[in-house]
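S.K.: All I have is the shape, not the residue letters:
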């Protein structure tokens, strides 16, 4: 059963609209102003919203703007109710992302035609989204075999050497072989993990209810995770002296496993794409009522076009640089931040430096 939220301070119009929709099999929710309407939309995630323009506290335009700014409610079909005097302002509403409008007084047939049209359009959008997910699975299927073969070949190659009959190895040589096998195995594990996480992100992104659950259930104290990951990555790169830490405690609205994953990808990139002897700076804390993280390095940098083209299956300048991987780390970090109501920004000067900044909502007390 489809659910439609009606936001209107006119009790007569509200009653008529609800009665009409309920008689035709729809479940209805009601709010008499924009503030209450936004809260109900976020809580119940209706299949459609019908909203008056002239209302107290928040008018229809402000209500629509707030809903469109939140990824959880941004895609919900939205129909304006308007009096004749408001029709000249409809362009403003359509510019904000309204799907349709009804002029008061409207007939039952006009109401049902608008509702049917918008729900059919939303179903078409959903079908296109599902096709995109199928394309994603296909793209991953094409990229995965090549990326898996490189570490697998390393494992098989070193194992084959060790199993060669008639060859006696020194203990040091055996340790070197084992170390290289471990490096290839860890790379293989990380590749598979990244592909799985990216697929989960894309599936979650298309489900507003899952996004809402993700945002409500996350709570992580960040300082210990940041310092631990930073020191581990610096040690792995043999660059402990290059690490610069300025980390204050914060409580981010994100699960610890996701937060750690973002840190691992961003810090690993900072060391991987800069030279030994150049600083890698990591700063974190609370600013303007949100958690902020900044990671900077003085490495090869990125062009403005490369930043704009950040995508799941692009590795920048692969013809010129031989770092392994398919470039999923940065996009995973960005998508995870966005899923949790935050953002990730990249500023860079080619050949000089890069700074990645992440912003996340603070966890609400009690979560």
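M.R.: Great, that's in hand. Keep in mind that what you see is a predicted model, and the values were worked out from it rather than measured. Numbering: from 1, shown residues only.
S.K.: okay, CA-based contacts and neighbour counts for the rest of this
M.R.: Fine.
S.K.: Need the nearest residue in space to residue 197, chain neighbours excluded.
M.R.: Leaving aside its chain neighbours, residue 197 sits nearest to residue 332 (7.6 Å; criterion: C-alpha to C-alpha, 6 or more residues apart in numbering).
S.K.: Which strand or helix spans that neighbour?
M.R.: Per DSSP states H and E, residue 332 falls inside helix 328-339.
S.K.: Strands of the protein, residue ranges please.
M.R.: With DSSP state E, the ranges of strands along the chain come out as 3-7, 27-31, 48-52, 78-82, 100-103, 220-221, 243-247, 251-252, 280-287, 290-297, 343-349, 353-361.
S.K.: any idea how far residue 176 is from the nearest residue to residue 277 once chain neighbours are set aside?
M.R.: Computed as C-alpha to C-alpha, 6+ apart, the closest residue to residue 277 that is not its neighbour in sequence is residue 242, at 6.0 Å. Between residue 242 and residue 176 the computed distance is 27 Å (C-alpha to C-alpha, to the nearest Å).
S.K.: Take this one as well and set it beside the first:
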């Protein structure tokens, strides 16, 4: 049985609504003012809220804004009841996040139809979310063992050799085994971190309320200092500071600094990984006339063939056919998910034996 909260200060109207809903097999809760309605919404967690607009002390708009603070209406349909028909009032309610308006006086049929439409829509959203979670769970079951077997096998083999032959091995051989264990464990750690990050980003992109919450934020990320700092750190890790060329224009983008850092880290990691010492890695930034910020990362390495580029661009981290591109596909998938969240875009061009160009476009902050 669906639970419906009615917030209405006119007691006769509230009783009539309750009678209609009770006869239609809904469990109805009545609040006679906005403050009581907020408290009942927090306690009862109804399936739908009907709320009058014009109420003393706390009107319907204030109730809706207050519920937003507690994330209560993120997943609960909210319908305004109003005697006012001014289009500005309709727009104000929708901008605040209301799902529908029902103008007084309304018939029982109009009331029940409005409720049924919103409850069906909400049920469909939940059904889709559950389906996506099930599919994601199946992907995890299939992919996680595959992604972890390579470093785990290296660790198990080295540990067994140490266990069986440590007494007869030289110090150098033991150190070599220890180094293999260290490298395999670091690789396992990196894979696990990326895997968990990808799953988190997948959750966000499949959660409309969370996605809208992030997109409503007004981020002010200054790109130049981040690129200067972390590009040099990435280059120092592989002892290739001399291969790094920076041509940076200061840009302010609408993205959290931590997420921009992830993009830069993943793309630069790939650029150094798939090029050799002496190949230049160029980072260029610019602002175009359409209020978008451009980031170019140009890798003057061996490039990627058109066939492989298509495979990499369409890469799903659970695809087992790209072992020799291990790390590239997962990193690229993470970048694409972050860009999807912030409504950015990415293009990749590659020329055999010349260069690979990754072009990122992001909205200005």
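M.R.: Now that the structure is in, tell me what you want to look at. Because the structure is predicted, anything quoted here is derived from the model rather than measured.
S.K.: Tell me how the two chains score on TM-score.
M.R.: Remark: TM-score between the superposed chains equals 0.64 [TM-score structural alignment, normalised by the length of structure 2]; 307 aligned residues with a C-alpha RMSD of 4.7 Å.
S.K.: quick one: which of the strands of structure 1 is nearest residue 205 of structure 1?
M.R.: With C-alpha to C-alpha as the measure, strand 343-349 is the member of the strands of structure 1 nearest residue 205 of structure 1 (14.5 Å).
S.K.: coming back round to it: OK, contacts around the corresponding residue of structure 2 for the residue nearest to residue 197 of structure 1?
M.R.: Counting by TM-score structural alignment, residue 332 of structure 1 corresponds to residue 334 in structure 2. Counting by C-alpha atoms under 8 Å, 6 or more residues apart in numbering, residue 334 of structure 2 makes contact with 194, 197-198, 201, 263.
S.K.: if we take these, which one ends up nearest to residue 328 of structure 2?
M.R.: Nearest to residue 328 of structure 2 among these, counting by C-alpha to C-alpha, is residue 194 at 11.3 Å.
S.K.: gap between the closest one and residue 270 of structure 2?
M.R.: Residue 194 of structure 2 sits 14 Å away from residue 270 of structure 2, going by C-alpha to C-alpha.
S.K.: Overlap of the contact sets of those two?
M.R.: Contact with both residue 194 of structure 2 and residue 270 is made by residues residue 331, according to C-alpha under 8 Å, 6+ apart.
S.K.: hang on, the earlier thing: can you give me the offset of the helix holding residue 332 of structure 1 from its chain's centre?
M.R.: Offset of helix 328-339 of structure 1 from its chain centre (C-alpha atoms, centre = their mean, to the nearest Å): 6 Å.
S.K.: Likewise for stretch 305-315 of structure 2?
M.R.: The answer for stretch 305-315 of structure 2 is 24 Å, by C-alpha atoms, centre = their mean.
S.K.: Give me the residues contacting it.
M.R.: Contact with stretch 305-315 of structure 2 is made by 328-330, 332-333, 350-352, as judged by C-alpha under 8 Å, 6+ apart.
S.K.: Just the buried residues out of these, in ChimeraX syntax.
M.R.: Restricted to buried positions by 16 or more other C-alpha atoms under 10 Å, the ChimeraX selection for the contacts of stretch 305-315 of structure 2 reads:
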select :328,329,330,332,333,350
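S.K.: Now distance to residue 157 of structure 2 too, for the contacts of stretch 305-315 of structure 2, in JSON lines please.
M.R.: Formatted as JSON lines, the contacts of stretch 305-315 of structure 2 follow (distance: C-alpha to C-alpha, whole Å):
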{"residue": "328", "distance to residue 157 of structure 2": "26"}
{"residue": "329", "distance to residue 157 of structure 2": "27"}
{"residue": "330", "distance to residue 157 of structure 2": "26"}
{"residue": "332", "distance to residue 157 of structure 2": "31"}
{"residue": "333", "distance to residue 157 of structure 2": "31"}
{"residue": "350", "distance to residue 157 of structure 2": "38"}
{"residue": "351", "distance to residue 157 of structure 2": "40"}
{"residue": "352", "distance to residue 157 of structure 2": "38"}
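S.K.: Tell me which residues touch residue 184 of structure 2, please.
M.R.: Listed by C-alpha under 8 Å, 6+ apart, the contact set of residue 184 of structure 2 reads 151-152, 154-155.
S.K.: residues in contact with the nearest residue to residue 100 of structure 2 once chain neighbours are set aside?
M.R.: Leaving aside its sequence neighbours, residue 100 of structure 2 sits nearest to residue 79 (C-alpha to C-alpha, 6+ apart; 4.8 Å). When contacts are counted by C-alpha under 8 Å, 6+ apart, residue 79 of structure 2 touches 48-51, 98-102.
S.K.: What of residue 128 of structure 2?
M.R.: Listed by C-alpha under 8 Å, 6+ apart, residue 128 of structure 2 has no contact partners.
S.K.: ok, how many other residues are close to residue 15 of structure 1?
M.R.: For residue 15 of structure 1, the neighbour count with other C-alpha atoms under 10 Å is 13.
S.K.: For residue 283 of structure 1, which non-adjacent residue is spatially closest?
M.R.: Leaving aside its sequence neighbours, residue 283 of structure 1 sits nearest to residue 246 (C-alpha to C-alpha, 6+ apart; 4.6 Å).
S.K.: For that neighbour, give me its contacts.
M.R.: Counting by C-alpha under 8 Å, 6+ apart, residue 246 of structure 1 touches 281-284.
S.K.: Tabulate the residues you listed (JSON lines), appending distance to residue 36 of structure 1 and neighbour count.
M.R.: Formatted as JSON lines, the contacts of residue 246 of structure 1 follow (distance: C-alpha to C-alpha, whole Å; neighbours: other C-alpha atoms under 10 Å):
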{"residue": "281", "distance to residue 36 of structure 1": "44", "neighbour count": "19"}
{"residue": "282", "distance to residue 36 of structure 1": "41", "neighbour count": "23"}
{"residue": "283", "distance to residue 36 of structure 1": "38", "neighbour count": "16"}
{"residue": "284", "distance to residue 36 of structure 1": "35", "neighbour count": "22"}
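S.K.: Next, format the residues you listed as a markdown table and append distance to residue 124 of structure 1.
M.R.: What follows is the contacts of residue 246 of structure 1, written out as a markdown table (distance: C-alpha to C-alpha, whole Å):
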| residue | distance to residue 124 of structure 1 |
| --- | --- |
| 281 | 47 |
| 282 | 45 |
| 283 | 45 |
| 284 | 43 |
